[in-house]
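1. just need the structure, nothing else, for what follows:
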Amino acid sequence: MKNTKELRTWLDDMNLPHPLVIAGPCSAETEEQVLKIAHELKDSDVNYYRAGIWKPRTRPGNFEGVGALGLGWLKKVKEETGMKTCTEVANAAHCKLAIENDVDLLWIGARSTVSPFIMQEIADALQGTDKIVLVKNPVNPDLALWLGGIERLYTAGIKNLGAIHRGFSTYEKTKYRNIPEWQLAIEFQNKFPDLPLICDPSHITGNREMIQEVSQTALDLNFDGLMIETHFDPDNAWSDAAQQVTPDTLKQIMQDLRIKKETNTEVAYQSSLDNLRAQINVADNQLLETLGKRMKVADQIGALKKEKNVAVLQSKRWNEILGNMILEGEQKGLSEEFVLKMFKAIHQESINHQEKIING
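-> Modelled structure (predicted):
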């Protein structure tokens, strides 16, 4: 699979004045709920109405979707509002039913993308379809696995493709439900700049209060659209209540987002500059996260030294590290002066952490 302009034909043909917007409830709960939300969204920027029909949950016993019954509700959405519809598919049977019920866009979830077996089953079931198919990133940060899933679909003759960035699972406690790992999404764009890339801030944040912020970051990084879970009564939603917004909130989010348009040289420059600065912001945040992890390890070393009555400063070890880092830095285009200053500051902070533990 090679990057070509044809990869984004389906999106360009829509000729949208704003980013692609996919919105609707996490889960289709009742016919009344599905239709009520759709009617509240029909006069907004929403291009596709989403609703989860089959809901793969982490643990059994939770609401796992209404099943094929909900496909009839999506049909009514199209009939009553004219909105195009979409839902998640996870196996060949889902694909068959969705196509039979004229769902316009299908997406493949993170738990499915992680399995080449499932992706091949779906690719075989959708072979040659002209439906739009979007692939969410796998739960783990594996770019090859993500691209591999898309390539299976492309090889099956499915040309209307795109990707959804929904963040990655982590055992660490962060402010995100799924850490965005923006650098990986940037690498995705670098490999396939013409493959439409959509951001799912609902699953990245797990918190409706952060959706605006993450959506803006995505647009600053030249994402092509957003998938935002929307419910008229989010707090009482049957699944993922904390990350859903009301239709009115969604409209306000879209109104407040700063959307760049390349209409002349000056705007093109500013757009490129904003994109590069957004990448720097992502890299800076990753630096801070890495340094935080390093200091946690330093704390553990401090506790071990305290237990064994060992001095904080190990000069031989420090000199070895410094020499190695200078060489590594030179290979990455970093001056010796910069590397020395940076690692001396890091080393001093590590000493401070260890001394606090040893003398605490």
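
2. could you use CA atoms for every contact and neighbour count after this?
-> OK.

3. quick one, what contacts Met295?
-> Glu349, Ser350, His353 (C-alpha atoms under 8 Å, 6 or more residues apart in numbering).

4. rerun at 10 Å
-> Contacts of Met295 were listed using C-alpha atoms under 10 Å, 6 or more residues apart in numbering, and they are Ile301, Ile346, His347, Glu349, Ser350, Ile351, Asn352, His353, Gln354.

5. helix or strand right after the helix or strand harbouring it?
-> Take DSSP states H and E as the rule and Met295 turns out to sit in helix 265-308. Next in sequence after helix 265-308, counting helices and strands by DSSP H and E, comes helix 315-331.

6. from the chain's centroid, how far away is the helix holding Met295?
-> Remark: helix 265-308 is offset 19 Å from the chain centroid, using C-alpha atoms, centre = their mean, to the nearest Å.

7. same check, this time on stretch 262-272
-> Offset of stretch 262-272 from its chain centre (C-alpha atoms, centre = their mean): 26 Å.

8. stretch 125-135 too?
-> The answer for stretch 125-135 is 21 Å, by C-alpha atoms, centre = their mean.

9. distance between the ends of it?
-> From its first residue to its last, stretch 125-135 covers 15 Å (C-alpha to C-alpha, to the nearest Å).

10. also stretch 151-162?
-> Taking C-alpha to C-alpha as the criterion, the two ends of stretch 151-162 lie 11 Å apart.

11. ditto for stretch 171-179
-> Using C-alpha to C-alpha, first and last residues of stretch 171-179 are 10 Å apart.

12. report the contact partners of Ile259.
-> With contact set as C-alpha under 10 Å, 6+ apart, Ile259 has these partners: Pro17, His18, Pro19, Gln216, Leu219, Asp220, Asn222, Ser271.

13. alongside the first, I'd like the structure of this one:
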Amino acid sequence: MILKKLFNKKNHKNPLIISGPCSIESPNQLEETVSQLVDQGIEIIRGGVWKPRTRPGSFEGLGSIALPWIQEVKSKYPVKFAIEVASAEHVEEALKYDIDIYWIGARSTVNPFTVQEIADSLKGTGKPVMIKNPVNADLSLWMGAVERFQKAGITDLAVIHRGFSNFRDTIHRNSPLWQIPIEFRTHFPEIMMINDPSHISGKRELVPLIAQKALDLNFDGLMIESHIDPDNAWSDAQQQLTPADLKKMLSELKTRKVKFEGQKMKSQLEEIRQQIDQADHDLLEALHRRFELVEKIGEYKKLNNVAVLQLDRWKEIFESRPEWGKPLRLNKDLIQEIFGLLHQESIRKQTEILDSE
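-> From the prediction side, this is the model:
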């Protein structure tokens, strides 16, 4: 139980840190990176051997040629090594060199057949597995991948939140969409959750911000790409940190208390939570009143043969509600998302009324 053992060793006071280069490029590059990371207390090294890329022509890893280099490094330093595998053939090759930990990439997680193939190939090996979220924001696919490994008898599991493709996000390489990993944890609270700020940010200057956000949300660990010469890295150069910069960043990150200490603190928290409960109750009553009015609108439209969707009215709501929220210091995107959902439900209710006898 490598992952759980290393995490429990930290006594839950500090996050588990996994670090190493995006791609293994040479024996010297690998050993120098590992040497510097070990000096910082890093016990799990990540390194790209096979690199599934979105488009052809990008560097796709050196493949099996890098596996003996990993074996050599492990003989010199007290580390475990994690690599990505995307097929049963990858697993077979990696097992020959006793690779310690296997992760399933975002492009593999989207394909249940690929996930099942890898799960079957690792069955009975006792190897730990880390499963990245799928490329797109599909919680069921992520959960399904975990369940396939569980059914294969693999219990030393972790998941990696590396963000989701979103063409409208101009800040992150992959949108974090924090609500998805949070919901995942409600279904699998016992599974370690690791954040990958490198792939979420896509820029090294954003890595600390994403990492801190993950710790604030009580993630169990971080997987951070580190390279001795990031600017000249063969892949993902912009998002990798030098080991020295990684050390500085880790020293500045703040870990939060998991539990509240002291009766006074607990009492204050409980009082605020009761106020939140009352606010939520008031909110639900307001929603009930709103949908009662929506049903009246539906009845009127049915009686007067009026179409359900009125674009001018929807445009008015979509533009006015964020303006109403400004003096209340409410997030514009949140308001638009909430009223988008309310509009969908209003359309559904009115359509049911029009279709009823």
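
14. now the contacts of Met295 of structure 1: which count as buried?
-> Ile301, His347, Ser350, Ile351, Asn352, His353, Gln354 (16 or more other C-alpha atoms under 10 Å).

15. among these, which are in strands?
-> Within the buried ones among the contacts of Met295 of structure 1, no residue falls in strands by DSSP state E.

16. want to try a markdown table for those residues, with distance to Asp240 of structure 1 as columns?
-> Below are the buried ones among the contacts of Met295 of structure 1 laid out as a markdown table (distance: C-alpha to C-alpha, whole Å):
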| residue | distance to Asp240 of structure 1 |
| --- | --- |
| Ile301 | 39 |
| His347 | 42 |
| Ser350 | 40 |
| Ile351 | 43 |
| Asn352 | 42 |
| His353 | 39 |
| Gln354 | 41 |
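
17. show me which pair in these is furthest apart.
-> Ile301 and His347 (13.0 Å; C-alpha to C-alpha).

18. chain neighbours aside, what residue packs nearest to the counterpart of Ala214 of structure 2 in structure 1?
-> Using TM-score structural alignment as the criterion, the counterpart of Ala214 of structure 2 in structure 1 is Ala218. Nearest residue to Ala218 of structure 1, sequence neighbours excluded (C-alpha to C-alpha, 6 or more residues apart in numbering): Cys199, at 6.4 Å.

19. and the strands in structure 1?
-> Using DSSP E, strands in structure 1 cover 20-24, 48-50, 84-89, 105-108, 132-136, 161-165, 197-199, 225-229.

20. for those, give me a markdown table that also has distance to Gly70 of structure 1.
-> Conversion of those to a markdown table gives the following (distance: least, C-alpha to C-alpha, whole Å):
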| stretch | distance to Gly70 of structure 1 |
| --- | --- |
| strand 20-24 | 13 |
| strand 48-50 | 11 |
| strand 84-89 | 10 |
| strand 105-108 | 15 |
| strand 132-136 | 19 |
| strand 161-165 | 23 |
| strand 197-199 | 24 |
| strand 225-229 | 17 |
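
21. which one of those strands lies closest to Met210 of structure 1?
-> Judging the strands of structure 1 by C-alpha to C-alpha, what sits closest to Met210 of structure 1 is strand 225-229, at 11.7 Å.

22. give me the distance from that closest one to the chain's centre.
-> With C-alpha atoms, centre = their mean as the basis, strand 225-229 of structure 1 stands 10 Å off its chain's centre.

23. picking that back up, inside helices: which ones of the contacts of Ile259 of structure 1?
-> Of the contacts of Ile259 of structure 1, the ones assigned to helices by DSSP state H are Gln216, Leu219, Asp220, Ser271.

24. would JSON lines of these with neighbour count and distance to Lys305 of structure 1 be doable?
-> Shown next, in JSON lines, are those (neighbours: other C-alpha atoms under 10 Å; distance: C-alpha to C-alpha, whole Å):
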{"residue": "Gln216", "neighbour count": "21", "distance to Lys305 of structure 1": "45"}
{"residue": "Leu219", "neighbour count": "22", "distance to Lys305 of structure 1": "47"}
{"residue": "Asp220", "neighbour count": "22", "distance to Lys305 of structure 1": "46"}
{"residue": "Ser271", "neighbour count": "19", "distance to Lys305 of structure 1": "51"}
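
25. any idea how far the closest residue in space to Leu215 of structure 2 that isn't next to it in sequence is from Ile338 of structure 2?
-> Nearest non-adjacent residue to Leu215 of structure 2, counting by C-alpha to C-alpha, 6+ apart: Thr255, 6.1 Å away. Plainly put, Thr255 of structure 2 is 31 Å away from Ile338 of structure 2 if you go by C-alpha to C-alpha.

26. now do the helices in the stretch 201-350 of structure 2.
-> With helices called from DSSP state H, counting those that start in this stretch, the stretch 201-350 of structure 2 shows them at 207-216, 243-252, 263-303, 311-325, 332-355.
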